[in-house]
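> coords please:
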Amino acid sequence: MSNFIPLINVRSVYNFQESLIKINDYISFAKKEGFEYLFYCENKTMYGVAEFYKKASKENIKPIIGLSIELESGKIITLISKNQKGYKDICFISSELNDETKLNDDQTLELIKSRVNHNCFLITNLEKSKDYFNDAEVLNTNQIKLFFNTIRYISDNEQQHYRGVFALKNGINIKEAENLYKIDESYPYADDILEVFPDTLKVTELIKSKVELDIFENNEKHMAKFSAPYNMPSFSYLKQKCLAGLKHYLTKIKNQPVTSEYLDRLNTELSVIEKTGFADYFLIVHDYVSFAKKNDIIVGPGRGSAASSLVSFLLRITTIDPIEYNLLFERFLNPERITMPDIDIDFQDNRRDEVIEYLFEKYGRYNVATIVTYQTIGFKSAFRDACRIYEVDLDKVNLITKSLTDDYLDFDEIIKTQKLIREYSEKPEFKDIFNLTEKLIGCPRQTGTHAAGIIISDVDLRTVLPIRQGLNGIYQTQFDMNYLEEIGLIKMDLLGLRNLTTIKEIMDLIKQNYKKDLSLSKIDIHDAKTFEILRQGNTTGIFQLESQGMTNLIIDMKVNSINDISAASSLYRPGPQEMIPEYIHNKNRRKVSLVDRSLADILLPTYGVIVYQEQVMQILQLVGNFSLGKADIVRRAMGKKQIEYMMQVKDEFINNAIANNYSKEKATAIWNWIEKFAKYGFNKSHAIAYSYIGYWLAWFKAHYTAEFYTALLNGVMGNQSKTSKYIKEVKQFGIQVIKPSVKYMNSNYISSENRIYMPLTLIKGIWKEFTTTLNKLYNEHEDLFEDLNKFFYYMKNKGLNESNYNLLAKAGSFDCFGYNKSTMVANRDFIFSAMTAFNENISLDKQTKIENLFEEQLNEEVESNYEKEVFGFYISANPITKLKNENAYFKPIDIIKLIGNMNEVNIIGQISGIRVIKDKNKNNMAFVTVFDDTESIDLTVFASNFDNLQYDLVANKNYILKIKTQTYKNRITGILETIVKPI
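All right, here's what the predicted structure looks like:
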């Protein structure tokens, strides 16, 4: 017999901070001991059930699934599912126990009694349990009390580590935990159990013999059913809508008759959808997209391979005509490799929740759920937690962890590569801390919510998997996304995209300022002014195009179409970047050499370079006579380097090509060529769709510049560097930027008559409540801003204090009263004395007036200091400009004028950020961001230099720096040679 035997009441780390037992460790332990079966029972939750089942099965260990319920009285009920029906029952019970309504013991017992029957074992230390739970197979275990001694760690030498977890859970230190936690909850030896409780193994073997359950055995799909009008079958309704959509699109939009090209494509797609049973899926997506559009919520033009579907286009799920852009349906739904459809939809991010609420209301509270995620503890978090309970000084903790930029999950790697941490790990007083840290790494700390995934089921989700109460009253799965499809649940991704919110805000501003209702579908996609600003490199704020490297590529490519934008975003990635020079060279000289002239129609649109996955598929079809479905399978295999399959299919391709009048040499050359680029190719449908978002933003920037920047600025509130950059840029367009003023009372940027008004809330320490107060006062007193006297009279006891007064004065928010910033700052005490003297029972005209302020001169230096203090950046007077003039001897070059491969030039600027990392030799080096009055640049400080400079480099200080420039990924960066001098 093994040293151990399978026991029931084993807790895992999925009962957060109540166990040290990770599922991998549990199964490794069982495998080592030769267990044929293994129990898994969390307390009330079932978070780790699917993971446990998969991993145990893979190791040929029979997984036995249960649920333990610890009552308030301290008694325990453990339910073990014998079969699928019993499993559904415990899923239901766990779901109810994790609802927003907390059940007391009596309610919990009634819940169990109402659901549990002969499909479950019930093991409990409750008295008279057989009489109470008369439908379940109750195992009387009074003589096997050990079943209710919860196991929380495997080895008894882990008790001290568990005390650490106990301390974390209860917010106490390790000494207090040692006093409170005395019991042993390690995995007990078999001899010890059987000596005292000889029937233990007999009971567990009995349970094992009666359990026949595979939680993944049922392949039934639980897709919600779409309710079509007049009880029409879903597919019939889908076909009807698509035909009507096709007729409208071709005859009304394109002004042409319905052609066989479109009709044949539609019939092909519908045939696949009918065969696979996905009609309901398409109709449900169409329905919630329609809801969004009817409610003025901006929806993206398409995302992923769904944009290659004509059905998606005709249902207005996407807005890209796949035939116009030569997009392939098989890239989305492959009839030769049936997988679930995956239609991801982007919504403006500030209204995405409304769409989810709509689904919740339409399909029912137990049929819609978000998807759980688990926030895993990394080294940095684990170490800081361990130090906290061992009461290590926080300054020392910060010192030890300051070099860690990421929360690593590999403990051994950290110890090997981080010198300071390794040194502390060798100190005796830190031994327990590092041991606990290692145990905590990889444990889930708490649940989160998947950013996009939504489940919509045709049945009560509680009968399919355990769920829990989520945010806003919407339920959440207890299994993460990796296990949902296998139990028949289809994930739909509803994503929030900030750029769509920006577009909506721009359109609202245009409507407000110009009384124009614009439609994205009516925007001219061949607008010369739009492409001109892109070719000029004016890409700030343009989706996917605003990085320096992308900007340079856009300029070099001389973009003049949506296709050009799509190609740029597809090429500007690791791997395909090596093809950029060839692409630009071929495009600009309009001369292309092809591996074979027969490929001209496929390759000439991208100047002889394979840019897209769809091109690989088309070449496989044309040369090797593969169906597009098979071509997609081969493309995937090439990308994943499935060598065995590739060798087999290569012979087939060459033989087919020979039969298709290609020589063996040519066929082999074509195969080798496409194999090289298949792993680089990008999804064209996604690239085209996302290029529309970038183009729309560029169009707005070209035609409604003030509104464009207003929305852009609202989107970066709190981001000082981007705010500063955008404000600087907008002035170059001749648009006046008005500093925050109490008179405008705005908490967001607003625009009017080619001006942008900065919000009061941009001032550090001024909150939205203050602007709300101003608006309320103005509604009560229209003369609020008539003069200084009236303003401060009405503002008495209305949220204005000496602290926020100073901020408002330095920001120029009182300039509207005719006095400059310095004057308003200098007269603060006088103004507050006058406000104190105001008598609210006497009319304003009889009060002592605030007048004859002592006036101060405002100089440029004071102005810039005020701006930096209250905004965090400079608006009017950038002192770096002055520093450049004062240090002209050093011949500083404006950052914006730097080009690649300049040898030892000087720049003058301020350090805005320092990021320390390890180089390949595990030595410290850094990336330093420096800005001047024109632009910013990232500088590399190599380890050989960093040792000497690290203590002299300080954020928010000005320097003269000697650098060498370089071009990295089409972006100008630099290498810091030395600090000439701090200034």
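
> contacts, neighbours, all on C-alpha from now
OK.

> would you map the strands across the stretch 751-900 of the chain?
Here the stretch 751-900 of the chain has its strands, by DSSP state E, counting those that start in this stretch, at 755-757.

> please disregard the earlier target; I meant the stretch 51-200 of the chain.
Under DSSP E, counting those that start in this stretch, the stretch 51-200 of the chain gives strands at 62-70, 76-81, 120-124, 137-140.

> turn those strands into TSV, columns for mean neighbour count and distance to I937.
Supplementary listing: those in TSV, determined by neighbours: other Cα atoms under 10 Å; distance: least, Cα to Cα, whole Å:
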stretch	mean neighbour count	distance to I937
strand 62-70	24	56
strand 76-81	24	62
strand 120-124	25	66
strand 137-140	18	71
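
> which one of these lies nearest to V862?
strand 62-70 (66.4 Å; Cα to Cα).

> list the helices and strands the closest one packs on?
strand 37-43, helix 49-58, strand 76-81, helix 84-97 (3 or more Cα pairs under 8 Å, 6 or more residues apart in numbering; DSSP states H and E).

> let's see 10 Å
Packed against strand 62-70 by the contact rule (3 or more Cα pairs under 10 Å, 6 or more residues apart in numbering; DSSP states H and E) you find strand 37-43, helix 49-58, strand 76-81, helix 84-97, helix 105-115, strand 120-124, helix 200-210.

> this one as well, want them side by side:
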Amino acid sequence: MQQQRDRFVEGCVGNGIEETEAANVFDLIVEFAGYGFPKAHSAAYAYITYQTAYLKANHRPEYLAALLTIEAGNHDKLSRYIAHVRESGLDVLPPDVNDSAQDFGVVGTAIRFGFAGIKNVGDGAVASILAARDEEGRYTSLFDFTRRVDARKVNRRVLEALVKCGAFDTLHDNRARVWASIEMAVERAASEQRDRAVGQESLFGGLPDAEWSDDPKLLELPAWPDRERLANEKELLGFYVSGHPLGEVAAELARYTDCTATTTEGRYGRDVRVGGLLTGLRETRTKRGKRMGFGTLEDLEGGFDLVIFSDPYNLHFDLLRAAESGGEFGEGPIPILVSGKLEESDPPKILVSEVMRLAEGEERLTVNLRLRLMASEAGCDSMEALRSVLESYPGDCEVFVHITIPGESETIVSVGGLRGVDSSEELKRDVDALFGRAVAERGL
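Model prediction:
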């Protein structure tokens, strides 16, 4: 480029143009060349855009299966695209030794996970699995599988990956038993293959191959806990197949958050509150030696990158560590709520300002307490007793009392002289106990 610059500037000067002006013009040309397109290039991209839009609109399952195949090796992107597939109303079926192909494929109105998307399962292993299946038909058990595939390509590491992600679930419904039986299955298959290689009869006295279907029983073990099963799926596939650790708190997340990984459009530059599970927390030091952190928050639809500067990192350090590790007593994943400024990136980024446990959301985010009473419950003695209970929990939360006459009216009144309350679970329990039923509701 320097040679071209010299030629350009010399030519301009020879034509009576100031050297400085010529250099500035060349700089503009260089800048434009970094991302400049001729009309032909623009037209070609417009054509491709139309084609992909047409395919997505008219052949959605096939289009999305191809998209997942392209990103099979990138589990971060894969998990977000799978969330998009599910959001569009299509199911993503788990990998299966009998039904999966190399790539993601369409099965009815669903998409079957392809072998290429499973970590630790290489092309050679996939080729062996598919070749044996094409030659002799569907696999009937773990032992039948290990007997037929090439053990040099489908080694123990591949078998472990297939078991952990659920690829044998249609043959055996307890992954822990399959996992524990891998060594036995591998040794049995190796013994048979050695016998075949030297032309000897098997232990069963020369029975034909078909008789090898009399498989031993899998080792007896209880099923993996949900936490372990889901963690294995996430590790190998990049998403959860048989459930989600946040499934039980989905309603709470929807109530206390205003943004998810797939609803960030139009929210960039604004403060948001998101919720999910913290993974990959790592600490670093600023140029001034202060601690700060980075991490990933996974919600039901994808994830966010978290940037936690020194002040919020130090303030919430204990909670962040507990949320990542599963708590001091190993109680499992701790869902958290994270507030901060949303920035555009891939995946979306949040500059964290506040962190709290999801379980604390109702108490800490409540702005008013509403008490719903029947008119018959609002006598003088009851209201005096109510005032006494409320005054014993001072705070900033407003209190409104709804007094209802069935079929006639509802009156909303405030409690005179009461500045506010601490809307704790204890206060709610005491108020409900006062009236013998649930009357207190927290409002966000």
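
> now render the helices and strands packed on strand 62-70 of the first structure as CSV, adding distance to I456 of the first structure.
As requested, those are exported to CSV (distance: least, Cα to Cα, whole Å):
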stretch, distance to I456 of the first structure
strand 37-43, 26
helix 49-58, 19
strand 76-81, 26
helix 84-97, 17
helix 105-115, 24
strand 120-124, 28
helix 200-210, 34
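
> and of those, who's closest to N903 of the first structure?
Counting by Cα to Cα, N903 of the first structure lies closest to helix 49-58 out of those; the figure is 56.4 Å.

> mean shift of the strand ranked longest in the second structure relative to the first structure?
Longest strand in the second structure, counting residues (DSSP state E): strand 271-285. When the first structure is overlaid, strand 271-285 of the second structure sits 5.4 Å from its aligned residues on average, using mean Cα distance after the TM-score superposition for the first structure.

> picking up where we left off before, out of the strands of the stretch 51-200 of the first structure, which comes closest to A631 of the first structure?
strand 62-70 (39.8 Å).

> now the helices for the stretch 301-450 of the first structure?
310-314, 352-363, 379-389, 394-401, 411-417, 419-425, 431-440 (DSSP state H, counting those that start in this stretch).

> what does whichever strand or helix holds S566 of the first structure correspond to over in the second structure?
Using DSSP states H and E, S566 of the first structure falls within helix 562-571. Under TM-score structural alignment, helix 562-571 of the first structure has no counterpart anywhere in the second structure.

> in CSV: the helices of the stretch 301-450 of the first structure, plus distance to E977 of the first structure.
Formatted as CSV, the helices of the stretch 301-450 of the first structure follow (distance: least, Cα to Cα, whole Å):
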stretch, distance to E977 of the first structure
helix 310-314, 55
helix 352-363, 48
helix 379-389, 32
helix 394-401, 27
helix 411-417, 26
helix 419-425, 26
helix 431-440, 39
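
> can you say which of those is packed in most?
The highest mean neighbour count among the helices of the stretch 301-450 of the first structure, using mean count of other Cα atoms under 10 Å, belongs to helix 310-314: a mean of 26.

> give the aligned range of it in the second structure.
With TM-score structural alignment applied, helix 310-314 of the first structure matches no range in the second structure.

> give the residue farthest from the middle of the first structure.
Largest separation from the mean C-alpha position in the first structure: K846, at 60.2 Å (Cα atoms, centre = their mean).

> ok, now which ones touch that one?
K846 of the first structure is in contact with 838-839, counting by Cα atoms under 10 Å, 6 or more residues apart in numbering.

> still on that earlier bit, can you give me the buried ones in the helix or strand that the helix holding S566 of the first structure is followed by?
Next helix or strand after helix 562-571 of the first structure toward the C-terminus (DSSP H and E): helix 580-589. For helix 580-589 of the first structure, the buried set under the neighbour-count rule, 16 or more other Cα atoms under 10 Å, comprises 580, 583-584, 586-587.

> now swap in stretch 896-912 of the first structure and tell me
For stretch 896-912 of the first structure, the neighbour count (16+ other Cα under 10 Å) marks 898, 904-912 as buried.

> so what's N923 of the first structure closest to, chain neighbours aside?
Using Cα to Cα, 6 or more residues apart in numbering and skipping residues adjacent in sequence, the residue nearest N923 of the first structure is A943, 6.1 Å away.
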